[in-house]
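J.: Fold the following.
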Amino acid sequence: MVKQRARLIYNPSSGKEMMRQQLPEILDIFDSAGLETTCHMTKNSDDTVEAAKRAAEEAYDLVIAAGGDGTVNEVVNGLSPFEVRPLLGILPAGTSNDLSRALGLPRDLKEAARRITDLQYKPLDVGQVNDRFFINIAGCGRITEITYEVPSRMKTALGQLAYYMKGLEKIPQLGAIHLEIEAASFGFSGKAMLCLICNSNRVGGFENIAPDANLADGLFDVMVVKQASIPDMIRLATQALRGEHVHNERVLYFQTEWLKVTSKEKVELNLDGEYGGTLPKEFRVLKHHLQVVV
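T.: Next up, the predicted model:
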């Protein structure tokens, strides 16, 4: 029997360094299941992307991203340019783990590793923005800058609490930005608090930010929040906890497979929790571009 070849790419500082602590047991689970696994410990984002590229070039059957949504994003950016792409596996060792939760993966790393050995998979859409890729969320607006402004050491020490602390610090800066959005059946020009381009229903721990989102339907779910006061934004966040925000008069919500977002000012883009450059940007869905082990 020919063994399946797996490449485990792991971020040692993700979450509270859970992956570093449990690595020997996880490798034993893979070995016992007949997965011939080699490891790569990431050093920075470019290193992670390159490690995934090498795995695709060397025709690995499976590439496992162990870390948070940022690590998964980097692995996806390494795999996506290739014509033939390995299966994607995920070990949710990060702070929010939005994608893995949307996929229904176990939060326990050893249980997630056992699921991977079953090699049951399903198709997964990938978002493309210019020459980069994202798997869960692209967003712009002052509040979306929180995730990549939180230092890694703070996330390691405090977990999700680090984002809440940064959010409180950001409240006085939550002003509106100018956005122009063009899509096949939608247009917007004006001031907005944020724009979220979602592939899944989960963003920043909120379970129903995009209630109609589906990871394999070939569509983005886009939410635009029009200019609002700070009290209105706090009220909107409360509604978002219950999935009721899409009925708010300040929220525009639509689905599309393509859109272009521009601005008259400098606006930064967040891709799966990481800095993604500045507008203007063009977004499109690559339907069923990857196969993810579930």
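J.: can we go C-alpha only for contacts and neighbour counts from here?
T.: Noted.
J.: right, and Arg114 touches Ile29 too?
T.: Yes - at 6.6 Å, Arg114 and Ile29 qualify as touching, with contact defined as CA atoms under 8 Å.
J.: just so I have it, where are all the helices in this protein?
T.: Under the criterion DSSP state H, the chain contains helices at 18-32, 45-57, 69-79, 98-102, 109-117, 146-149, 152-158, 161-170, 230-241.
J.: can I get the ones you listed in a markdown table with distance to Val285?
T.: Shown next, in a markdown table, are these (distance: least, CA to CA, whole Å):
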| stretch | distance to Val285 |
| --- | --- |
| helix 18-32 | 31 |
| helix 45-57 | 20 |
| helix 69-79 | 14 |
| helix 98-102 | 16 |
| helix 109-117 | 26 |
| helix 146-149 | 23 |
| helix 152-158 | 30 |
| helix 161-170 | 28 |
| helix 230-241 | 25 |
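J.: Here is a second sequence; please produce its structure as well for comparison:
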Amino acid sequence: MRAVLVVNPKATTTSERSRDVLVRALRSEVDLALRYTRRRGHATELAREAAEEGVDLVVTLGGDGTVNEVVNGLMTAEPPTMRTGTTPAERLPALATVPGGSTNVFARALGLPREWPEGTSMILEGLRLGRSRTIGLGRADDRYFTFCAGFGLDAAVIRRVERARRRGRVSTPTLYLRSTVSQYFLGSDRRHPTITLERPGEPAETELGTVIVQNTAPWTYLGEREINPNPQASFDLGLDVLALRRLRVMSTTRTVTQFFAQNPDPRGRQVLRLHDAAEFTLVASRPQAFQLDGDYLGEREKVRFTSIPAALRVIC
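T.: This next block holds a predicted model:
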């Protein structure tokens, strides 16, 4: 089996020594080529090249941003015609992800351990046993995502966190909490919701304050705790949506508290939820912050979301 390991050398929780250990472990199972990312977006190029070279497996070592880039490279590749099938998962190389970031939502959603040594062991076992899973993806306009997207408040929080990290701050649950509180009270126009959700054949849902889109559950983690706006979201189904119609202090606090419940089921007059949606479009009367898989992508006024079933085969 031919494989390519795409490494983000700035991955949060790994060192050069640990990368060497990982490489030796993988080479015990596969014919491995090692490729390092040098800039933002480079992992997309490396994964696309690997798929078009006809490799069988692409492995990532990095966080959710690295995984997202690799997935986009795979999904936009033109693999050799020797691979046939009716779905992308049948035509494209398999994906394995070794957790190396600070949160690793995608890897943990697949059931992989949080730490890279244990995650590597589970992947190696999956390779030996031929164990894999086919998952669906989400697509926002022309970009794919694995676990979540955000339009509005949560994306603005990520923008604030990324700015703090560029100033030298470490990504911690405390930083996210402080950024959320600051953005909510100081950075959001909570009185004038501007987002509309449009679905084919359905009435438009207007005056939404913020929208969370999930391709699986949980949405993210706060340390070890799962945060679950859409607990029924699944890699095996369409997209799930939670939107808040108003960002009032009491109703927003009550809804966010429900995200952390043992059996979360967020409800309320200000809550809109959709389950297993195939497609929808978000339109805003003024630009809104936008994120995919925890990566801030700027501001948008319109984004079309689509569920892509049977998109990738993952080793887990």
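J.: Once they're superposed, tell me the TM-score.
T.: TM-score of the superposed chains, computed with TM-score structural alignment, normalised by the length of structure 1, equals 0.89; 288 aligned residues with a CA RMSD of 2.1 Å.
J.: just to revisit the earlier point, dump the helices of structure 1 to TSV, plus distance to Gly89 of structure 1 and mean neighbour count.
T.: As requested, the helices of structure 1 are arranged in TSV below (distance: least, CA to CA, whole Å; neighbours: other CA atoms under 10 Å):
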stretch	distance to Gly89 of structure 1	mean neighbour count
helix 18-32	12	16
helix 45-57	12	20
helix 69-79	9	27
helix 98-102	10	22
helix 109-117	6	19
helix 146-149	23	18
helix 152-158	23	16
helix 161-170	26	15
helix 230-241	29	15
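J.: quick one, which of those helices is nearest to Ile197 of structure 1?
T.: Ile197 of structure 1 sits nearest to helix 98-102 of all those, at 14.0 Å, using CA to CA.
J.: re earlier: among the helices of structure 1, which is nearest Asn199 of structure 1?
T.: For those, proximity to Asn199 of structure 1 was assessed by CA to CA; helix 98-102 is nearest, at 9.2 Å.
J.: so the closest one matches what in structure 2?
T.: Matched against structure 2 by TM-score structural alignment, helix 98-102 of structure 1 falls on residues 105-109.
J.: Quick one: average offset of the matching stretch versus structure 1, please.
T.: Compared with structure 1 after the fit, stretch 105-109 of structure 2 shows a mean deviation of 1.5 Å (mean CA distance after the TM-score superposition for structure 1).
J.: ok, and what's touching that stretch?
T.: By CA atoms under 8 Å, 6 or more residues apart in numbering, the residues outside stretch 105-109 of structure 2 that reach it are 64, 97-99, 113-114, 146-147, 216-221.
J.: how much space between the aligned partner of Leu22 of structure 2 in structure 1 and Asp108 of structure 1?
T.: Here Leu22 of structure 2 is matched to Ile26 in structure 1, going by TM-score structural alignment. Ile26 of structure 1 sits at a distance of 11 Å from Asp108 of structure 1 (criterion: CA to CA, to the nearest Å).
J.: give me every residue that touches Gln120 of structure 1.
T.: For Gln120 of structure 1, the contact set (CA under 8 Å, 6+ apart) comprises Val293, Val294.
J.: residues near the closest residue to Asn130 of structure 1 other than its chain neighbours, how many?
T.: Leaving aside its chain neighbours, Asn130 of structure 1 sits nearest to Glu282 (5.9 Å; criterion: CA to CA, 6 or more residues apart in numbering). Look at Glu282 of structure 1: counted by other CA atoms under 10 Å, it has 17 neighbours.
J.: gap between the two ends of stretch 142-157 of structure 1?
T.: Using CA to CA, the gap from the first to the last residue of stretch 142-157 of structure 1 comes to 24 Å.
J.: quick check, distance from it to the centre of its chain.
T.: Taking CA atoms, centre = their mean, to the nearest Å, the mean C-alpha location of stretch 142-157 of structure 1 is offset from the chain mean by 14 Å.
J.: repeat for stretch 173-186 of structure 2
T.: Centroid separation for stretch 173-186 of structure 2 versus its chain: 21 Å, with CA atoms, centre = their mean.
J.: List of residues touching it?
T.: The contact list for stretch 173-186 of structure 2, computed with CA under 8 Å, 6+ apart, reads Leu153, Asp154, Ala156, Val157, Ile158, Arg160, Val161, Arg190, Leu222, Gly223.
J.: from those, which would you call buried?
T.: Leu153, Asp154, Ala156, Val157, Ile158, Arg160, Val161, Arg190 (16 or more other CA atoms under 10 Å).
J.: Show me what the third one aligns to in structure 1.
T.: Translated: Ala156 of structure 2. By TM-score structural alignment, Ala156 of structure 2 lines up with Glu145.
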